[in-house]
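Q: could you look at this predicted model? Sequence included:
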Amino acid sequence: MGLLPDLITLFWPLLVSLVLVTFFLSLLNWLLLKRHTHLNGEQKLPRQLTMLVANIVGVIAIVLTLPVSEAIQNQILALIGILLSGMVAFSSTSIMTNVMAGLVLRFNKPFRIGDFVRVNGFSGRVAEMGLLDTEIQTETRELISFANSVLVNSPLTVVRSSGAIISVELSLGYEIHHTRVEKHLLSAAAECGLEDSFVQVIALGDYSVSYRIAGLLTDVKSMLSARSKLHKAVLDSLHQAGIEIVSPAFTNTRPQEPGSVMIPLAPRKAKVASEQDNRPEAVIFDKAEEAEAVQQDRVALEEQLATLQAALKDANSEEKNLLKEQLDFTKTKLDELNNTKPKQEGVSASASTPAAD
């Protein structure tokens, strides 16, 4: 008759700990993940790490309530510690390094999806950010995957979203006064819509003077187009002013008329460039632009969701029904957006940069 009460007394702490740990983990999982279905992978990562730590703590709590001696409990805890240490020790060093580097990039946020970056001689726009690597789409439309440890340990150049300096360098002969050159170069920069443009004399060579015209481009997404447009504007501005852009050592053995200059004649009717010609970035950085657009839509929907949730608390019964419908619709759109994957094409070349051990 006394066996059952003894068993209940013996296993009661274990049963209570199992119930409490299960309830706590279920509640925490619902608070962090289940009710936030609109979160993307990056936003879920810290919550998933929190759940991992909570599960480890729960296992330790259950072990401490086992109806065994303290020595056996210590042995079980030591075994758990050995297993966890073994998992870390036998895991690839590169993987752990990249995971930690990925966390550093998420906390520091040196760049975002869609930003122009330059690392290890490669430049392009960020198309995707993962836990182990970051994908960059180059100016040749290739997709290059950089291990996160490379981005953390290497010098990284990020173009600021507020604007970037674009420039063109050229050399002209000493017979042309620099004030005349500066005037027409500034005119070319103004024609391209560059702000705060300036001209520098960067070198005095044996036979020519090297100039640099630069200006601030506020629309960084059109950087490639703006750079090409600046080159064209420099050509047109100098040629219209009668300034030849040729090497001082230029030699032409063909007979020329007296007073002839090496300036091409302007066409009678300029060819109207198509919209795609005006903005090649749409083709070159297609995946990066798509990823950036998805990210912007996601942020807008999250802000709208927060606004609706705040309005729902103070709404009356009639308004609540309408707000709930809008809330459900917004959550549905957000879920669809989170399930959207950037398009993958077989023609896109992909190179992987090995991680530094």
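A: Yep, that arrived. Numbers count the residues shown, from 1 in each chain.

Q: please make it C-alpha for all contacts and neighbour counts, starting now.
A: Fine.

Q: what about the residue nearest in space to the middle of the chain, which SS state?
A: Residue closest to the mean C-alpha point of the chain, counted by CA atoms, centre = their mean, is I113 at 2.6 Å. Taking DSSP: H, G, I helix; E, B strand; the rest coil as the rule, one finds I113 in the coil state.

Q: now do the contacts for the spatially closest residue to R141 that is not a sequence neighbour.
A: In this structure, R141 finds its nearest non-sequential neighbour in I284, 4.7 Å apart by CA to CA, 6 or more residues apart in numbering. Contacts for I284 were tallied using CA atoms under 8 Å, 6 or more residues apart in numbering; they are 137-141.

Q: now, of the residues you listed, which are buried?
A: 137-139, 141 (16 or more other CA atoms under 10 Å).

Q: ok, back up a step: and the residue lying closest to the residue nearest to the centre of the chain once chain neighbours are set aside, how far from A293?
A: Excluding the flanking residues, the one nearest I113 by CA to CA, 6+ apart is V126, at 5.0 Å. Noted for V126: a distance of 12 Å to A293, by CA to CA, to the nearest Å.

Q: got another, please set it beside the one above:
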Amino acid sequence: MSLIKSALVVLVTVMLVLFIRLLWKKTLSASKRWPYQRQFLVILVVLTGVFVAIALLPLEHEVKNQILSLLGILLSAVIALSSTTLVSNAMAGLMLRITHEFRGGDFIEVDAFVGRVTNLGLFHTEIQLISRDVVSLPNLLLSQKAVKVTRRDGTFINLAVSIGYSVAHQLVEKALLEAAHRCNLADNFVFVESFLDHATRYRLYGMLDESSERLSKTSELHKAVLDVCREQGIEIASPALMDRREFDAAKQYIPKTGMKEKPQKRKAIIEELVFDKADEAQSLEELKEAQDTLSKSLDGLDPAQKKLVGKKIAKIGEELAKREEKKEGS
């Protein structure tokens, strides 16, 4: 009889885990769920089921106590051995969630890693690199290192270029500003960064409204600088140009006119190919924000408006559930 009870406990535990897995997202909307609650609940249910099942086994009382004591010692040993890193990463993950330093879809830089956030986990944060690969960084690392977060409402992209001293800085500034204008950047300015042995280093800044286009716009800006300097006869001395010319002094290091490219209907955006997973994460964050905003706006509305807003909230909730299921399935 005790063996049957233990089997029933195991069966109930499995059913509860499946219930949490399949129905948890339908019981609470995305705005009311706090991070990692399902994971904590599953662990609690499994541990409780294991101890109850052992306690109901048809064994002598001393044997069951020994088994339970052994499991307790093993569990304590695992926690003790991994507590330093495990707890530190968990606390760092909670801190990052509470402070909202960055969220899904944000463009971040930490150490040598540059990419967009795809997932904020309890123990690690996943970012998608420029190579389209995905890397998981421990949350403790992100809490200890300086993390550069690109603002969503616009960011300055920049490039450095060295121009020889024989070219007036007024001409260089005019050419660089023209290159930024061709890229449709706003609030452009040129900063004279330093005097090198062979040239003057200039840095061009331009405001990019859509931070998600950072990669493609930076490449476009470099191309525009090359084109403008070629058109205006300005030599680029980057990274270093040893000006020891043993031929005609009128000869310049300027490339010949390139072939004209055929106009394209639409330029391929690098970010669409590289950051597909990060775009999905950003879309989920925006849907959750929209759901929260609509939920807060229900107060003070008449019944007809509440019904209309309620339908929108339900529709967003369905879309969130579908996307999260797809995300977990992949």
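A: Received the coordinates, thanks. Fair warning: this is a prediction, and the values are worked out from it, not measured in the lab.

Q: how alike are these chains, TM-score-wise?
A: TM-score for the superposed chains, counting by TM-score structural alignment, normalised by the length of structure 2: 0.70, backed by 277 aligned residues with a CA RMSD of 3.7 Å.

Q: circling back: which position in structure 2 pairs with the residue nearest to the centre of structure 1?
A: Aligned counterpart of I113 of structure 1 in structure 2: G104 (TM-score structural alignment).

Q: my guess is the residue nearest to the centre of structure 1 meets A127, correct?
A: Yes: judged on CA atoms under 8 Å, I113 of structure 1 makes contact with A127 at a distance of 5.8 Å.

Q: which one in structure 1 is aligned with S136 of structure 2?
A: By TM-score structural alignment, S136 of structure 2 lines up with S145.

Q: right, and that match touches S350 too?
A: Yes: the pair formed by S145 of structure 1 and S350 meets the contact definition of CA under 8 Å, at 7.0 Å.

Q: one step back: quick one: neighbours of the match of S136 of structure 2, just the number.
A: 22 (other CA atoms under 10 Å).

Q: ranges for the strands of structure 2?
A: With DSSP state E as the criterion, structure 2 has strands at 107-110, 113-120, 124-129, 134-138, 148-149, 155-163, 186-195, 200-208.

Q: for S6 of structure 2, find the nearest of these.
A: For these, proximity to S6 of structure 2 was assessed by CA to CA; strand 124-129 is nearest, at 36.3 Å.

Q: now do that closest one: everything it contacts.
A: Counting contacts by CA under 8 Å, 6+ apart, the residues outside strand 124-129 of structure 2 that touch it are 89, 93, 113-120, 134-139, 274-275, 277-278.

Q: now with 6 Å, please.
A: 114-119, 134-139 (CA atoms under 6 Å, 6 or more residues apart in numbering).

Q: which residues touch the match of S136 of structure 2?
A: S145 of structure 1 sits next to 134-135, 352 when contact means CA under 6 Å, 6+ apart.

Q: overlap between those and structure 2?
A: When you map those onto structure 2 and apply both residues aligned by TM-score structural alignment, their matches' CA atoms under 6 Å, the shared contacts are 134-135.

Q: so how do I select the buried members of the contacts of S145 of structure 1 in ChimeraX?
A: Remark: buried members of those, expressed as a ChimeraX selection using 16+ other CA under 10 Å:
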select :134,135
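
Q: of all the contacts of S145 of structure 1, which comes closest to I62 of structure 1?
A: Nearest to I62 of structure 1 among the contacts of S145 of structure 1, with distances taken as CA to CA, is T134, at 39.4 Å.

Q: can you pull out the helices in structure 2?
A: 2-27, 37-55, 61-99, 139-144, 169-182, 214-231, 270-274, 276-296, 303-329 (DSSP state H).

Q: let me have those in JSON lines, extended by distance to R245 of structure 2.
A: Below are these laid out as JSON lines (distance: least, CA to CA, whole Å):
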{"stretch": "helix 2-27", "distance to R245 of structure 2": "72"}
{"stretch": "helix 37-55", "distance to R245 of structure 2": "69"}
{"stretch": "helix 61-99", "distance to R245 of structure 2": "57"}
{"stretch": "helix 139-144", "distance to R245 of structure 2": "50"}
{"stretch": "helix 169-182", "distance to R245 of structure 2": "23"}
{"stretch": "helix 214-231", "distance to R245 of structure 2": "20"}
{"stretch": "helix 270-274", "distance to R245 of structure 2": "40"}
{"stretch": "helix 276-296", "distance to R245 of structure 2": "49"}
{"stretch": "helix 303-329", "distance to R245 of structure 2": "61"}
